[in-house]
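Student: output the structure for:
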Amino acid sequence: MVEFRAQETGPSERGAAIPDAVNLAPTLEGPCGRAWLVDLAGVRRRLDQARPDTTVAAWIVEASWAHPVWHSYLVGLVHLRPDPLVLQPILHRPDATHEFWLFALDPDKPRAPQISGEQRAAMLFPSNFGAQLACPSDAEAMKTIEAAINEIVRGTLSPDTDFRRDWVARFGASNIEVR
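Tutor: Here you go, the predicted model:
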């Protein structure tokens, strides 16, 4: 497996321009990027949603080194526990307890309102990657995803679709349809 590292080309030499400054303290930071936990309470207030949904966490991840156009990504994590107000999930692996998705974000939309929950995440479709996990708790699922986000901000795991094989190597291909 060939592993791309941001340091090989330098984040500023290859990366996408970042048109908006985010002046919020990042939750995670590394030499090649930053990541912020999205304020889910703010999202739920904006949606006038009185009860929590299945979303465990969401992060906006800045990794301009990963692609010449996309500078930021959304990583969303949901639990797959039964919920009478939510459609039952499709399990792609029988032991799945959580699912996460990785999306590129629209590079022309400001990120700070997405982080604070004032605006909906400006995800680009289709997703870059998604997988189901088997974790004993929401906290363990968060640790698993935070480890991947730490690799992104260190520049050792690219969120770009050209490196999907690296994500499959870590998390499996449970959500990838093979034809």
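
Student: CA only for contacts and neighbour counts going forward, please
Tutor: Will do.

Student: need the next SSE after the lengthiest helix in the chain, C-terminal direction.
Tutor: When the chain is parsed with DSSP state H, its longest helix is helix 138-154. Once helix 138-154 ends, the next helix or strand along the chain (criterion: DSSP states H and E) is helix 164-171.

Student: and that following helix, which residues are buried?
Tutor: R164, D166, W167, V168, F171 (16 or more other C-alpha atoms under 10 Å).

Student: who does it touch, helix- and strand-wise?
Tutor: Here helix 164-171 touches strand 129-133, going by 3 or more C-alpha pairs under 8 Å, 6 or more residues apart in numbering; DSSP states H and E.

Student: give me the buried positions along the longest helix of the chain.
Tutor: D138, A141, M142, I145, E146, A148, I149, N150, E151, I152, V153, R154.

Student: report the two of the buried residues of helix 164-171 separated the most.
Tutor: R164 and F171 (10.4 Å; C-alpha to C-alpha).

Student: re earlier: what's the closest of the buried residues of helix 164-171 to L77?
Tutor: Closest to L77, out of all of those and judged by C-alpha to C-alpha, is F171, at 13.4 Å.

Student: burial count for the nearest residue to that closest one once chain neighbours are set aside?
Tutor: Excluding the flanking residues, the one nearest F171 by C-alpha to C-alpha, 6 or more residues apart in numbering is A131, at 6.4 Å. Counted with other C-alpha atoms under 10 Å, residues neighbouring A131 total 22.

Student: quick check: A104 touching L74?
Tutor: Yes: between A104 and L74 a contact is recorded at 6.3 Å, counting by C-alpha atoms under 8 Å.

Student: so, if you compare the buried residues of helix 138-154, which one comes nearest to E8?
Tutor: Taking the buried residues of helix 138-154 together and measuring to E8 by C-alpha to C-alpha, the closest member is R154, at 12.4 Å.

Student: one more sequence to fold, the one below, so I can look at both together:
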Amino acid sequence: MVRFFSYFFAVMALLTLPLKSYGQDNKTVYSCDPEINEWVKANLDKIHKMSRTEWLLLDEMKGRAVFAAFTPQQQQDFWQTKIKEVLALDWKTEERTHIQKLGNFFKEHFFIFSNHSPESEKVLVDFCTKWASEAKEQLGWDDKIVYAIVMSGAKVLDTKGNLEPLPQRSK
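Tutor: The predicted model follows:
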């Protein structure tokens, strides 16, 4: 199961990064869907002012592309806000402490949002893999709870890991 989390976190790290190998120009790719990619490019100014609350109104595909277009500060704020939302739920003291550890990591490691290097990805994957393993072994959490907190941007509704569904993509 630890391998699953290592793999999943590596995939998650890659999915949250923009495909910016071409730099900050017209060739930057935020989504493999051409329609979404063009929408993001046309709305970058608006996106760079977008809050997590506004992000939650987007469908999953557009949301991923928008997150990729967020500034590093927006990405950090996004996760800090999500952790605050999660902490507002009715957790046991040990669970709350463990969730706060995740929030502290995101707060103290800004470089994972601003420096998408293999080294920063490794720091993220290593921390999250350990965090998830500890949650399962020490707190008895299942994959659903871990996924809800650290692998999904959606709003966590309860301590069982139920998520508020993101809007469906309209054609």
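
Student: and the TM-score between these chains?
Tutor: The TM-score (TM-score structural alignment, normalised by the length of the second structure) is 0.30; 88 aligned residues with a C-alpha RMSD of 5.2 Å.

Student: thinking again about what came up before, mind putting the buried residues of helix 164-171 of the first structure into JSON lines with distance to G30 of the first structure?
Tutor: Converted to JSON lines, those look like this (distance: C-alpha to C-alpha, whole Å):
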{"residue": "R164", "distance to G30 of the first structure": "21"}
{"residue": "D166", "distance to G30 of the first structure": "19"}
{"residue": "W167", "distance to G30 of the first structure": "19"}
{"residue": "V168", "distance to G30 of the first structure": "23"}
{"residue": "F171", "distance to G30 of the first structure": "22"}
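
Student: now, among the residues you listed, which is nearest to V61 of the first structure?
Tutor: W167 (15.7 Å).

Student: which residues sit in contact with W55 of the second structure?
Tutor: G63, V66 (C-alpha atoms under 8 Å, 6 or more residues apart in numbering).

Student: to clarify, my last question referred to T55 of the first structure.
Tutor: G76, L77, V78, H79.

Student: could you report the distance from A112 of the first structure to A147 of the first structure?
Tutor: Per C-alpha to C-alpha, to the nearest Å, A112 of the first structure is found 23 Å from A147 of the first structure.

Student: what's the answer for Q114 of the first structure, then?
Tutor: Distance from Q114 of the first structure to A147 of the first structure, by C-alpha to C-alpha: 22 Å.

Student: same question for V61 of the first structure.
Tutor: Plainly put, V61 of the first structure is 13 Å away from A147 of the first structure if you go by C-alpha to C-alpha.

Student: ok, for A58 of the first structure, nearest residue in space, not its chain neighbours?
Tutor: Using C-alpha to C-alpha, 6+ apart, the nearest residue to A58 of the first structure is G76, at 4.3 Å.

Student: where's that neighbour relative to E151 of the first structure, distance?
Tutor: 16 Å.

Student: run a quick neighbour tally on the closest residue in space to F113 of the second structure that isn't next to it in sequence.
Tutor: Excluding the flanking residues, the one nearest F113 of the second structure by C-alpha to C-alpha, 6+ apart is P72, at 4.8 Å. Per other C-alpha under 10 Å, the neighbour tally for P72 of the second structure reads 18.

Student: in the second structure, which helix has the most residues?
Tutor: helix 118-139.

Student: any buried residues in that one, and which?
Tutor: Buried, per 16+ other C-alpha under 10 Å, within helix 118-139 of the second structure: S120, E121, K122, L124, V125, F127, C128, T129, W131, A132, S133, A135.

Student: export those residues to a markdown table and tack on distance to M12 of the second structure?
Tutor: What follows is these, written out as a markdown table (distance: C-alpha to C-alpha, whole Å):
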| residue | distance to M12 of the second structure |
| --- | --- |
| S120 | 13 |
| E121 | 10 |
| K122 | 12 |
| L124 | 10 |
| V125 | 9 |
| F127 | 13 |
| C128 | 11 |
| T129 | 12 |
| W131 | 15 |
| A132 | 14 |
| S133 | 16 |
| A135 | 18 |
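
Student: pick the one among the residues you listed closest to R3 of the second structure.
Tutor: T129 (8.7 Å).

Student: surely the closest one meets F4?
Tutor: No: if you go by C-alpha under 8 Å, T129 of the second structure and F4 don't touch, sitting 9.2 Å apart.
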